[in-house]
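Asker: give me coordinates for this.
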Amino acid sequence: MDIMMGQPFAVCERGGRLNNEDSVYPQPEVSSPKQRLFIVCDGVGGSEKGEIASALACESLQTYFSSFLQGNPTEEFINQAVKYTESRFDDFVSSNPSAKGMATTMALLYVGTNGMTLAHIGDSRIYQFRKGQILHETVDHSLVNSLVKLGRIKPEEVSSHPQKNVILKAISGTENPVQAEVTLITNVTPGDYFFMCSDGVMECFDDKALSGLFEKNVSSDLLKTEVLEACNNISRDNFSFFIIPVNNVQETVSIKHFILSFFYSFI
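Answerer: This is a model prediction of the structure:
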């Protein structure tokens, strides 16, 4: 499968906070259609700790992918990348004890030859849209989502719940190891959009509003502008997102399949 992307658009902004604890990879100004790996991290820990955690996670994950990936990333490979990142956190905290307790969410997308591999930890989210319809949405590792699953609260109560920002999983170091939730999306067609975001974006959009936005027949650049304007006007948090359009998808034919097809054509 050869997935050809359009120009990705990204934003990583301070929003209503004093400092920006979000980080993204690649940086918005260097993102291109040839990019395969995309990461959004939302740091926690207060002051500059969250900022360090998210930046260190983006850098460590990217380093692991660029150094060791052969072919398409498997669930095992991605969780090895997470373990490597946790060890990098340990090293940093060992040299900087005041950073103890820092942590970060992770949303990761890889454009492969077998489809789109999605992985997440915490409440940074990834969507797949087709003509505005949500085909896939990652499920937050959060307290309120667990309460919904248990029937303790209703889905419509999530946005106003006093503990809506409490997450149950985050990258923080080897003392508290976590596993990423990994999904391979093979149902990918031209015109699809993948949207990655930190929870600051979700202060401004629910699923219905996002569907309405991605249903519009407008350019990716205009979609970025609309999301950015809404976040600037509403969000009290840092906010980061990637808009990743799919331009074309071609099925690749293996050499073995080609030879067999050629042989049977003469029978």
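Asker: from here on, just use CA atoms for contacts and neighbour counts.
Answerer: Will do.
Asker: and G132, how far is that from G173?
Answerer: With the distance defined as C-alpha to C-alpha, to the nearest Å, G132 ends up 38 Å from G173.
Asker: same check on K224?
Answerer: Taking C-alpha to C-alpha as the measure, K224 and G173 are separated by 34 Å.
Asker: these two: which is more packed in?
Answerer: G173 (24 against 17; other C-alpha atoms under 10 Å).
Asker: tell me who's in contact with the more buried one.
Answerer: By C-alpha atoms under 8 Å, 6 or more residues apart in numbering, G173 lies in contact with T85, E86, S87, R88, F89, D90, A103.
Asker: excluding chain neighbours, what is closest to it?
Answerer: E86 (4.1 Å; C-alpha to C-alpha, 6 or more residues apart in numbering).
Asker: any idea which helix or strand carries the one you found?
Answerer: Here E86 sits within helix 75-95, counting by DSSP states H and E.
Asker: and the helices in the stretch 51-200 of the chain?
Answerer: Ranges of helices in the stretch 51-200 of the chain, per DSSP state H, counting those that start in this stretch, are 75-95, 143-149, 199-202.
Asker: quick one: which of the ones you listed is nearest N248?
Answerer: Proximity to N248, assessed across those by C-alpha to C-alpha, is greatest for helix 75-95 (25.5 Å).
Asker: another one to check against the first:
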Amino acid sequence: MSQYKIEAGTGQHLGDRQEQQDRVGLFAAPKAPGYMMAVLADGMGGRTGGSMAAEQVVRTAKQLFDEFSPATGAVDDMLQTIAREAHTIIKLSGITAEKEPHSTMVVLVLSPEGTAHWAHVGDSRLYRFNGPNFAERTIDHSFVERMVAQGKFTPEQAKNHRLSNILVNVLGSMREEPFVTLGRYDGLRAGDAFLLCSDGLWHYFTDEELGAAIAMNGPRQLSEMLIRKARERAEGTMADNCTMAMVKLVVPPPEDKSYTVQKMRRAV
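Answerer: The predicted model follows:
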């Protein structure tokens, strides 16, 4: 019997925008039993363009995951292919529509061997927690994070900098090919958890707050609480969409061993 079971869910809020340009999904793999995927994309590019770009990321991820088999492919190769194919289709769609849509991407895949793989492009984030303890997160492909890496900004300065929404890596760019940052964690166990979220959510919380919240709540309760709190902290200025996906590993219920010979006979 598995040492953990997976609880997962998603949540979204429009914020103060007229259109929801984020997309999120949770998927199983038909040809890879025991594998699961969470994917989140934040589209940009004006009315309908951003939503189209984000939709293309999620659609591409699902199509490739439907075709994935560990007997013939590697998870990291699939993640790279998702980004590459989504980028190409978004770029071509932009040419056809005479627009320049972009999207971020963050994808998580869990395997039955107890390994987590993830990939991201842009500033949609993945957080990993051990119980309530923050373990790591993806580093945004943004101007301010580049300045932090160079020692020119502190993390506190970067968070509220006026250029904090300037990205240096996106899917769909006409000028540059995107790069994909991969991550991996082995030895998954009950108590581990992952949070995927757009910048419309993570901007309002510390790493420690997110860890405590995910440890104490199931998917529905977590999404309702975080979105409500984000809107409160925005104080009426929450202009961006707010989207998240939670994947939490919990102790499975005890196996029922109450069957008796008489009960089995009646069942037969």
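Asker: centre-most residue in the second structure?
Answerer: The centroid of the second structure falls nearest to L196 when counting by C-alpha atoms, centre = their mean (3.1 Å).
Asker: how about that one, what does it touch?
Answerer: By C-alpha under 8 Å, 6+ apart, L196 of the second structure lies in contact with A38, V39, L40, V106, S124, R125, L126, Y127, M244, A245, M246.
Asker: which among those residues gets closest to G211 of the second structure?
Answerer: Of all the contacts of L196 of the second structure, G211 of the second structure sits closest to Y127, with 8.8 Å by C-alpha to C-alpha.
Asker: ok, back up a step: closest to M4 of the first structure out of the helices of the stretch 51-200 of the first structure?
Answerer: Of all the helices of the stretch 51-200 of the first structure, helix 75-95 sits nearest to M4 of the first structure, with 22.5 Å by C-alpha to C-alpha.
Asker: what's the mean deviation for the closest one versus the second structure?
Answerer: Helix 75-95 of the first structure: mean distance to aligned residues in the second structure after superposition is 2.4 Å, counting by mean C-alpha distance after the TM-score superposition for the first structure.
Asker: quick one: residues in contact with that helix.
Answerer: Taking C-alpha under 8 Å, 6+ apart as the rule, helix 75-95 of the first structure contacts 53, 56-57, 60-61, 64-65, 69, 99-100, 119, 171-174, 177-180, 182.
Asker: buried residues, that helix. List them.
Answerer: 75, 77-90, 92-93 (16 or more other C-alpha atoms under 10 Å).
Asker: same deal with stretch 210-227 of the first structure?
Answerer: So for stretch 210-227 of the first structure, counting by 16+ other C-alpha under 10 Å, buried means L210, S211, L213, F214, S220, L223, K224, V227.
Asker: for the third one, give me its contacts.
Answerer: Which is L213 of the first structure. Per C-alpha under 8 Å, 6+ apart, neighbours of L213 of the first structure: G132, L223.
Asker: corresponding residue for it in the second structure?
Answerer: Under the alignment (TM-score structural alignment), L213 of the first structure pairs with A213 in the second structure.
Asker: confirm that match sits in a helix?
Answerer: Yes: the assignment for A213 of the second structure (DSSP: H, G, I helix; E, B strand; the rest coil) places it in a helix.
Asker: gap between I166 of the second structure and A158 of the second structure?
Answerer: According to C-alpha to C-alpha, I166 of the second structure stands 11 Å off from A158 of the second structure.
Asker: residues near the closest residue to N20 of the first structure other than its chain neighbours, how many?
Answerer: Once flanking residues are discounted, N20 of the first structure sits nearest to R14: 4.4 Å by C-alpha to C-alpha, 6+ apart. R14 of the first structure has 18 neighbours, counted by other C-alpha under 10 Å.
Asker: R14 of the first structure contacts D237, correct?
Answerer: Yes: look at R14 of the first structure against D237 with C-alpha atoms under 8 Å: they come within range, at 7.2 Å.
Asker: overlap in contacts of the two?
Answerer: Contact criterion C-alpha under 8 Å, 6+ apart; residues shared by R14 of the first structure and D237: none found.
Asker: coming back round to it: turn the contacts of G173 of the first structure into a markdown table, including distance to V44 of the first structure.
Answerer: Shown next, in a markdown table, are those (distance: C-alpha to C-alpha, whole Å):
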| residue | distance to V44 of the first structure |
| --- | --- |
| T85 | 16 |
| E86 | 15 |
| S87 | 18 |
| R88 | 16 |
| F89 | 13 |
| D90 | 16 |
| A103 | 5 |
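Asker: the first structure: strands as residue ranges?
Answerer: For the first structure, the strands defined by DSSP state E cover 2-5, 9-13, 22-25, 37-44, 103-104, 106-111, 116-121, 125-130, 133-137, 181-185, 193-197, 239-250.
Asker: after superposition, how close is the shortest one to the second structure?
Answerer: Compared with the second structure after fitting, strand 103-104 of the first structure has a mean deviation of 0.6 Å; criterion: mean C-alpha distance after the TM-score superposition for the first structure.
Asker: ditto for the third one
Answerer: If you overlay the two and look at strand 22-25 of the first structure, the average distance to its match in the second structure is 0.8 Å (mean C-alpha distance after the TM-score superposition for the first structure).
Asker: name the residues of that strand that come out as buried.
Answerer: Buried, per 16+ other C-alpha under 10 Å, within strand 22-25 of the first structure: D22, S23, V24, Y25.
Asker: starting at the chain centroid, how far to it?
Answerer: With C-alpha atoms, centre = their mean, to the nearest Å as the basis, strand 22-25 of the first structure stands 10 Å off its chain's centre.
Asker: which stretch of the second structure lines up against that strand?
Answerer: Using TM-score structural alignment, the residues of the second structure aligned to strand 22-25 of the first structure are 22-25.
Asker: contacting residues around that stretch?
Answerer: 10, 38-43, 51, 54-55, 58, 198, 241-245.
Asker: could you redo the last one with a cut-off of 7 Å?
Answerer: Stretch 22-25 of the second structure has contacts (C-alpha atoms under 7 Å, 6 or more residues apart in numbering) with A38, V39, L40, A41, D42, G43, S51, A54, E55, V58, N241, T243.
Asker: mind putting those residues in TSV, neighbour count and distance to T115 of the second structure included?
Answerer: Below are the contacts of stretch 22-25 of the second structure laid out as TSV (neighbours: other C-alpha atoms under 10 Å; distance: C-alpha to C-alpha, whole Å):
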residue	neighbour count	distance to T115 of the second structure
A38	27	14
V39	26	17
L40	32	20
A41	36	23
D42	30	26
G43	29	29
S51	23	31
A54	27	26
E55	23	27
V58	23	22
N241	23	31
T243	30	25
